[in-house]
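1. the amino acid sequence is not available; the structure is as follows:
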């Protein structure tokens, strides 16, 4: 988790910083085969050099990016869980509990779907 230390230190709101750290630590512990990295000033996890999941924070929310295919695949579940999404991001408002089961599904889908992917992003 040292790779994320500077990123986390820049989150001014302590509750948001703690939630972000909790989510990143959960991913690192649950998926020790994924590599934690910072790219484009955002924490991400990769597998064999390909993007699996990325995170960002703002004043009102944490966003999670499973790439477009992850959004399309889980669009109904995202909405049923009470979250919104854009074309590339799932929006997790700070005031709602974080849905780790939804995150797990998105990560496992990407690990499976990108198992033979040789590029960072899907083509």
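-> It's in. The structure presented is a predicted model; accordingly, all values stated were derived computationally and were not measured. Numbers count the residues shown, from 1 in each chain.

2. CA only for contacts and neighbour counts going forward, please
-> Noted.

3. what lies in contact with the longest strand seen in the chain?
-> Taking DSSP state E as the criterion, the chain has its longest strand at strand 50-57. Contact partners of strand 50-57, identified using Cα atoms under 8 Å, 6 or more residues apart in numbering, comprise 20, 42-46, 62-67, 107, 110-111, 114, 117-121.

4. want to compare, so here's the second one:
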């Protein structure tokens, strides 16, 4: 894990929340080793050939995952079924909820495939 990820995690007050985010970030890197770790916009994120795939952030009540708006729309039903609180461009996983790794895997794999030919950081 890159140093900026660890620095971000160290600023989280609750050690259980630190462990949870570290687990998720390590899982992403282990599951998708081709992704590059990047720290930008004050959040840990993963990119593929220079294009954004997914980012993570934390708040008092939740951890958020941000795969971009079109992906949130594509997976709206599954995100709702997981009882994650969706925003337009990100979803919130309460600290009290389980992380649905299968859903995250589907979201990340979709974004990698969907952005295979994208040459910009964000979708146009």
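-> Received, thanks. Everything numeric here is computed off the predicted structure, so don't read it as measured data.

5. re the thing from before, show the buried residues in the contacts of strand 50-57 of structure 1.
-> Using 16 or more other Cα atoms under 10 Å as the burial test, the contacts of strand 50-57 of structure 1 include 20, 43-46, 62-67, 107, 110-111, 114, 117 as buried.

6. ok so, going back, let's see which of the contacts of strand 50-57 of structure 1 end up in strands.
-> Those of the contacts of strand 50-57 of structure 1 mapping onto strands are 42-46, 62-65, per DSSP E.

7. thought residue 36 of structure 2 was touching residue 28?
-> No. Assessed by Cα atoms under 8 Å, residue 36 of structure 2 is found out of contact with residue 28, at 10.3 Å.

8. tell me how far the ends of stretch 91-105 of structure 1 are from each other?
-> Chord length of stretch 91-105 of structure 1, first to last residue, is 16 Å (Cα to Cα, to the nearest Å).

9. residues contacting that stretch, please?
-> Contacts of stretch 91-105 of structure 1 (Cα under 8 Å, 6+ apart): 16, 60-64, 77-78, 83-85.

10. for stretch 67-74 of structure 1, same thing?
-> Residues from elsewhere that reach stretch 67-74 of structure 1 (Cα under 8 Å, 6+ apart): 53, 85, 87-90, 106, 109-110.

11. in that stretch, which residues are buried?
-> Neighbour-count burial for stretch 67-74 of structure 1, counted by 16+ other Cα under 10 Å, picks out 67, 69-71, 74.

12. list the ones among the residues you listed that fall in helices.
-> 67, 69-71, 74 (DSSP state H).

13. which residue, other than its chain neighbours, is closest to residue 54 of structure 2?
-> residue 67 (4.4 Å; Cα to Cα, 6 or more residues apart in numbering).

14. which residues does that neighbour contact?
-> 52-55, 89-90, 107-108, 111.

15. list just the nearest of those residues to residue 1 of structure 2.
-> Nearest to residue 1 of structure 2, judged by Cα to Cα, of the contacts of residue 67 of structure 2 is residue 55 at 14.4 Å.

16. adding distance to residue 31 of structure 1, write the contacts of stretch 91-105 of structure 1 out as TSV.
-> Formatted as TSV, the contacts of stretch 91-105 of structure 1 follow (distance: Cα to Cα, whole Å):
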residue	distance to residue 31 of structure 1
16	22
60	27
61	24
62	20
63	19
64	16
77	22
78	22
83	24
84	25
85	24
